[in-house]
Each structure stands twice: as structure tokens, then as C-alpha cells.
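Student: I would like the atomic coordinates for the input below:
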Amino acid sequence: MSPQSLIRTTGEPAPSGTDPQVPCRISVIVPTRNRHVLLERTLAGILAQAFDAFEVIVIDDASDATTRAAYAAIWQGLDARFRLVQLGATGGSGSGPSQARNAGIELARGDILTFCDDDDFWTCASHLSAMAEVFDAGLAVDLYIADQVAVTHDGTRERAHWLPALAALVGRRSRDHARGYLLPIDDLVRAGGFAQLNILAVSKATTAAIGGFWTRTSYEEDRDFFWRAADAARALFFNPDIVAQHNVPDASRQNNLSRSFSQAERWLLSVLVSQHIAMTVRSSAIRTMCQAYEGDILRRLSQYWSGQGRHALGLQYARRALAARVSFKWAMYTAGLATRQVLRGRQA
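Tutor: Prediction:
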């Protein structure tokens, strides 16, 4: 069932703030669920933008009745550029971030799509204007990346730059535009990591070409979307300016979706996402990166299960890791696990 049909069948009111007469160049998509206080801060960062030809589509993914009432109150102070769409029944289980974002993508009127999570916020009032300048510069840019800081729940700055290796890589070059640098896909892969959605913009055409977000996972769906979009884009652009603050989820709390999975489950989902990226992209550099990352995660799973006393499972993942990423050191580690497993069998 498509996101649009999910919205239509809920019986909830029509989207708030819809006005086809409002000029729209950029669509900002914000998924949310039961976070009205944090969402208000996110919206304030968007409202502070100097660029005004945008719309904001907030997808409320089955928040409870109290939160939906709070959202309605927030919308009393917003203008017609801000749309509130209720996805799913009040207090329901929710459709997940991929489905919620896809619902926003289907409703978007802008030809540039950007995103912000409801627990993060933009800190730079020129973020959208800089983005629009680059997309309008005749560079055939389909994917735009900026930079952000990462802050823990107690206010400690965990990362001063989200993509420090990328910033260092391009810092030695001349700018291709006043706002930053065109990026070959191989350089983006070499820098490692990926641009979180708060600092990412993608052309609507490219988003449509890759089918939006992959709805089979609710973990690392942003990494999956990023690399598939980067692969499909005509040109990539990096603006090294800090434009947002990412709030790192508190590991001691389980209200964040990514923290609701066990560590082993997160690793398994990471492997799945890597395989999905590799099977859908054209770039050999991205595929090689995904295979190497998969090998690293499988090694962690091997060591994890061996540490839990599940030696046969540890050996199974060790062999899979070796197939994904061959190294002499890991081959010796795997051989050691196999030898110990044989000895245990003889002693049984």
C-alpha cells in the first residue's frame, strides 16, 4: 500500500496549511512521532531561513492523541508553507521513517527535496538559500551535502564536523562555486561515512529515479537512500559550512527507533543495508565500499558471538567475513576458531 493511500484511509483531517498559490522551490520533509517539544525547535530553525520559497511537509506517523493535539496547537502559529499530514491511526504502531518520508516525497511540490529529523535542527539561516544557489548554478547538481556538528544528550560536542575526511579532502582544492566543491563519486567513497539527512538535498527527479526510501528496513534507511541517490545523481556538491546540529540519541533510552534494536540486530541490519546498496548501484566504488563495510560488520558479529560462548555461530560469521573481505590476519583468526571448534567436538 502506498503512503498516499495510507493517508487517505486513516479518516484523519486533510493536510493542514496546503496552499497551491504559495511559491515552492524546495520541499522540506520532516517525519515525526510523539515529539512535539523537539519538533517545535526543529520548525523554528526552518522558519528562520532567509530563503522563503519553500514548503515544509511534516508527516505525523501515528502519534498519540495528546501529541496530535499539541501539533495542532503549534500549527496555529505557522504560515501556509507548513503542512501537517497525519499518517496512520492516532496512537497506532506507526509506519516507520522510510514510509513516512516517502509520504512526504509524494506530496512534495518542490523540485529540490531536503529533510530534517524531528530531534535535530538547522542552525544556519542561509542553509536553503545556499542550497538553491548551487542547484541553480548550471552545474547539473542532483545531490547537495553540507556539514553539521553532533552533540550528545548532555550537551557535549561529540563531533565538530560530520564528514571531516571529506572536508580535508576538498580543502586542498579550488572551489567550483562560491559555496563549495563538485565531488567525483570516488572521492565521496574515499572520504567514508555518509551525509545524514539533515544536511542533504536531492533533486526530486533523482529521488523518483531511485524509488525514494527503501521501506524494508527502519534502520540505516538514511545510509541506503544516500548512496543510491549519490549513484544516480548527475553531479554531487559539498558545501563545507556548518548548517545543523545532530543530537546523538541517548544510548540509555529506548525511545529512539535505532536504539530499540539489540546490538546484534543493528549489525545484521547494517549487513542487509550494505547488500541492498551494492545490488542496486552502478558504481563499482560504492559496491566495493559496501562489501568492505559488510566484512567489518561480520567480523564484529563473529567476535560478539564467540564472546557470548556461541562458538559455532562465531565461526560461521568469521567465514562469511573472510569471504566478504579477505585478509591474512582474519584468515588466521578464522582458522584458529575452526581448530578450537574441532577440538571441542572431540572433547564432547
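Student: going forward, measure contacts and count neighbours with C-alpha atoms only.
Tutor: Will do.
Student: in a helix, R282, correct?
Tutor: No: read with DSSP: H, G, I helix; E, B strand; the rest coil, R282 is coil and lies in no helix.
Student: so for the longest strand belonging to the chain, what gets flagged as buried?
Tutor: Ranked by residue count under DSSP state E, the longest strand found in the chain is strand 235-247. Across strand 235-247, burial judged by 16 or more other Cα atoms under 10 Å covers 235-247.
Student: so which residues of this structure form strands?
Tutor: 26-32, 54-61, 82-87, 112-115, 121-122, 141-151, 157-159, 181-183, 200-203, 235-247.
Student: and these: which comes nearest R253?
Tutor: For these, proximity to R253 was assessed by Cα to Cα; strand 235-247 is nearest, at 13.5 Å.
Student: who touches the closest one?
Tutor: For strand 235-247, the surrounding residues in contact (Cα atoms under 8 Å, 6 or more residues apart in numbering) are 119-124, 127, 139-153, 161, 167, 179-185, 198-199, 230.
Student: try it again with 7 Å
Tutor: Contact with strand 235-247 is made by 119-124, 127, 140-153, 167, 179-183, 198-199, as judged by Cα atoms under 7 Å, 6 or more residues apart in numbering.
Student: buried subset of the residues you listed?
Tutor: Judged by 16+ other Cα under 10 Å, buried ones among the contacts of strand 235-247: 119-124, 127, 141-151, 167, 179-183, 198-199.
Student: what is the burial count for A65?
Tutor: Using other Cα atoms under 10 Å, A65 has 13 neighbouring residues.
Student: from F54, how far off is it?
Tutor: As defined by Cα to Cα, to the nearest Å, A65 lies at a distance of 29 Å from F54.
Student: could you also give me the structure for this second sequence? I'd like to compare it with the first:
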Amino acid sequence: MSISGTHLTASVIIATRNRTDLLAKAAESVAEQDLSDFEVLIVDDGSSSETLEHHRQLVVRLGTRFRLLEPAAPGCRGSGPSGARNRGARAATGEFLAFLDDDDFWCDRSYLRNACEALRSHSADYLFGDVVADRDGAVIRPNWAPPPGETLKGSHETGTPGIRQLTPRYSQYLARARVIHPGHSVVRRTLFEAVGGFFEGLWSNSEDRDLMIRVLDSAAGVLYYQNPILNYRLPTVGSITCSEQTYLHSLQRNLSGQHCRLRCTNEEYRASARASEAWALRQLADLQARNGSIADSMFFALQSVAAYPSLGGLFFLAKHSLNCVAAAMHRQKP
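Tutor: I've put the predicted structure just below:
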């Protein structure tokens, strides 16, 4: 039940674990929103005792609209981003759900109010906005998700300033893009529940895209908010996220494609899922080739074409096969 005893307009869910300083900035950006009736659920997914105490103090400081969902025990094994977000969604009372990562922050204080009003006015289920991407505090891309020019071509005016309605065809294009993120999205809670929430078998950002494809597949209407609403922190070059986990990320992306292919009802979105699966398999093929595992590399390359047959896929397979043959011959030289 909400603070007022009635359903609120929106619930904002922030999953976190041991990132106090970053969380504070994220939560403060939500506290500045000018919507009158919303709640914020901070889901602690197993922070240390010291960090958990900081989170308790943060919630008290930010006011009664903030709630902290504590872990079973400090430092316990968490359920991961998907599980933590789903836990927050189950506790939420808002008509609409918004999610924010603890290392990002919102940069438009009217975003939540404008988004919820637009979704109600136009009987839509899902809204997303533009993103500012930065790395180490320096803006890398001021309009990151997705390219504004493309979005304008794939949408039409709604009569509400700054809000556009996407065409079904452009929604299908979005499902193939790699820039969809819950942090710049608002979804009707009934739709989130209907599609099953986040798939808890995924992580490494694959869970974000997996949910968005299933939401786009089932949404009655999709709106585009033209202003940048999210400041998204890109990982530092050379970090674990950028290098050591590339292989695992590709495996997760492949699993996400399979999951969406089975869950989506429209053929267009099933095709998008297959394309995502093929993309991940190509990444795995390239990684195995660089590691010298020629047989495994060819296996993934063939699987990519089987997942999503296309001229581009066939070209990749031909080029990849030649490279693998050349590498094998080079190894055989005395």
C-alpha cells in the first residue's frame, strides 16, 4: 500500500548494491521530480552492513516518499539486477513503473510528470526518451538513444508538445537497436506484469533489452519523449565491463534472443529476437577465433546463420570461414 493509502501515479525502482555515493546522486535526481504523487523503492540487493546503514540514512533524508527494501541479511548473495527490480515492482503501487540504475541519474525534473500525463492522454503503454551518455564525467554522445532524426521519421505528432507516437514499423526497428534501456522508459504496470517482468536468468545488461523487446511486442502504443531524460554512465575503457566480460555478455545476449523468440507473439519481434541471437553468435565466433579455437568459432558462425538467415549473415560466414582457414594454414607452417 502506498503512503497515502491509495494507488499512486508512478513507482520508481532503483536496485543497488554497495554503491552509496552513486546511489545518492541517482536518488536525489528522482527526488527533484515535480510529479506530485509518486513513490521511490530502493531495493538493496545484499550490500554490506555499513553500506546498508548509509542507505537507511539516505531514505530518511530524502523523505517519506522513499522506501528501502532491505536484503535478507547484509552481504548476502543477491538476486541480481533483474531479481531486485522484480522485487521492487511487486512492492510498487503506482499505475506506471520507472526504473533507474544506481549509477545513472535523471536530468529532466519534469520527465516523470510529463511521461505519465502523456501515457494517460494517449492511452499508450510505454514511453521512452533521449539519453545523454558520458564517460568519466565527459559527454560522449548528447543524443544516444536512439538517433533523434531516425525517431522523428518513424513517429508522428500527438498534439502534446515534445511527445510523439511511434509507428508500428519503427517500434519494430527499435527492437533491433541496442540502445533501449529501462532508465529512460516508463511502462504501464499492468503491461509489465503481463509480460512477466525482468527475466531473472539474465544479467550484463541483456535483461534490459530482453524486457524492452517483450514490452514493445505487447504495448498498445509507444510514445517518444524528445528531451534527454537520462544521464547514462558508460563503462571506463579497459574496465572489466569492457573487456573481460565480453564473452559472457555475448552468451547472455544469445540467451536473451532465445527467450524473446519464445515469448513474443508478433512475428516481427520474433524476427528481432532471432537477429539479436545471430548478432551474439557472431560475437562469440569472433571471440573464439581470436582465442585460436577454430572449431568452436566455426560452430558459432554456422549457428548465427541458422538463427537468422540473411545476406549479411552469409557474407559474415564466408568471410569468417576464409579467415579461419587462413589461420589454420598459418599454424601448420613449420
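Student: let me see the contact set for the counterpart of L191 of structure 2 in structure 1.
Tutor: Aligned by TM-score structural alignment, L191 of structure 2 pairs with T206 of structure 1. Taking Cα under 7 Å, 6+ apart, we find T206 of structure 1 in contact with 142, 229, 232-233.
Student: from those residues, which is closest to F261 of structure 1?
Tutor: Looking across the contacts of T206 of structure 1 and measuring by Cα to Cα, the closest to F261 of structure 1 is A229, at 26.0 Å.
Student: equivalent range in structure 2 for the longest strand of structure 1?
Tutor: Strand 235-247 of structure 1 maps onto residues 221-233 of structure 2, going by TM-score structural alignment.
Student: what do you get for stretch 305-316 of structure 1?
Tutor: Counting by TM-score structural alignment, stretch 305-316 of structure 1 corresponds to 288-299 in structure 2.
Student: buried residues in that stretch?
Tutor: Per 16+ other Cα under 10 Å, stretch 288-299 of structure 2 contains these buried residues: 288-289, 294, 296-298.
Student: from the residues you listed, which land in helices?
Tutor: 288-289, 294, 296-298 (DSSP state H).
Student: could those be laid out in CSV, adding distance to W203 of structure 2?
Tutor: Shown next, in CSV, are those (distance: Cα to Cα, whole Å):
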residue, distance to W203 of structure 2
Q288, 21
A289, 25
I294, 28
D296, 24
S297, 24
M298, 26
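Student: Serialize the contacts of T206 of structure 1 to CSV and add fields for distance to I74 of structure 1.
Tutor: Listed next are those as CSV, based on distance: Cα to Cα, whole Å:
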residue, distance to I74 of structure 1
D142, 33
A229, 33
A232, 37
A233, 36
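Student: most neighbours, which of the residues you listed?
Tutor: The residue in the contacts of T206 of structure 1 with the most neighbours, by other Cα under 10 Å, is A229 (26 neighbours).
Student: distance of that residue relative to G96 of structure 1?
Tutor: Taken as Cα to Cα, the span from A229 of structure 1 to G96 of structure 1 is 20 Å.
Student: what sits closest to the residue in structure 1 that L262 of structure 2 lines up against if chain neighbours are left out?
Tutor: Per TM-score structural alignment, the equivalent position to L262 of structure 2 in structure 1 is M279. Once flanking residues are discounted, M279 of structure 1 sits nearest to R287: 7.8 Å by Cα to Cα, 6 or more residues apart in numbering.
Student: again with W305 of structure 1
Tutor: G314 (4.9 Å).
Student: is that neighbour in contact with L298, as I believe?
Tutor: No: the criterion here is Cα atoms under 7 Å, and G314 of structure 1 misses it with L298 at 9.5 Å.
Student: got the end-to-end distance for stretch 29-40 of structure 1?
Tutor: 14 Å.
Student: make that stretch 245-263 of structure 1, sorry
Tutor: Across stretch 245-263 of structure 1, first to last residue, Cα to Cα, it's 25 Å.
Student: could you give me the buried positions within that stretch?
Tutor: So stretch 245-263 of structure 1, judged by 16+ other Cα under 10 Å, has buried residues 245-249, 259.
Student: same question, stretch 26-39 of structure 2
Tutor: 26-27, 29-31, 33, 35, 37-39.
Student: picking that back up, mind checking how far the residue nearest to W305 of structure 1 is from W122 of structure 1?
Tutor: G314 of structure 1 is 43 Å from W122 of structure 1, by Cα to Cα.
Student: what does A89 of structure 1 give?
Tutor: In terms of Cα to Cα, A89 of structure 1 sits 30 Å off from W122 of structure 1.
Student: hang on, the earlier thing: who touches both of G314 and L298 of structure 1?
Tutor: Counting by Cα under 7 Å, 6+ apart, nothing touches both G314 of structure 1 and L298.
Student: chain center to stretch 226-238 of structure 1, what's the gap?
Tutor: 14 Å (Cα atoms, centre = their mean, to the nearest Å).
Student: need the distance between the two termini of it.
Tutor: Terminal-residue distance, stretch 226-238 of structure 1 (Cα to Cα): 14 Å.
Student: which non-adjacent residue is nearest L269 of structure 1?
Tutor: Y219 (6.8 Å).
Student: and for S48 of structure 2?
Tutor: In space, S48 of structure 2 is closest to G75, 4.6 Å off (Cα to Cα, 6+ apart).
Student: the one you found maps to what in structure 1?
Tutor: Here G75 of structure 2 is matched to G91 in structure 1, going by TM-score structural alignment.
Student: which residues touch that match?
Tutor: 62-65 are the contacts of G91 of structure 1 under Cα under 7 Å, 6+ apart.
Student: which among those end up buried?
Tutor: Here, 16+ other Cα under 10 Å leaves 62-64 buried among these.
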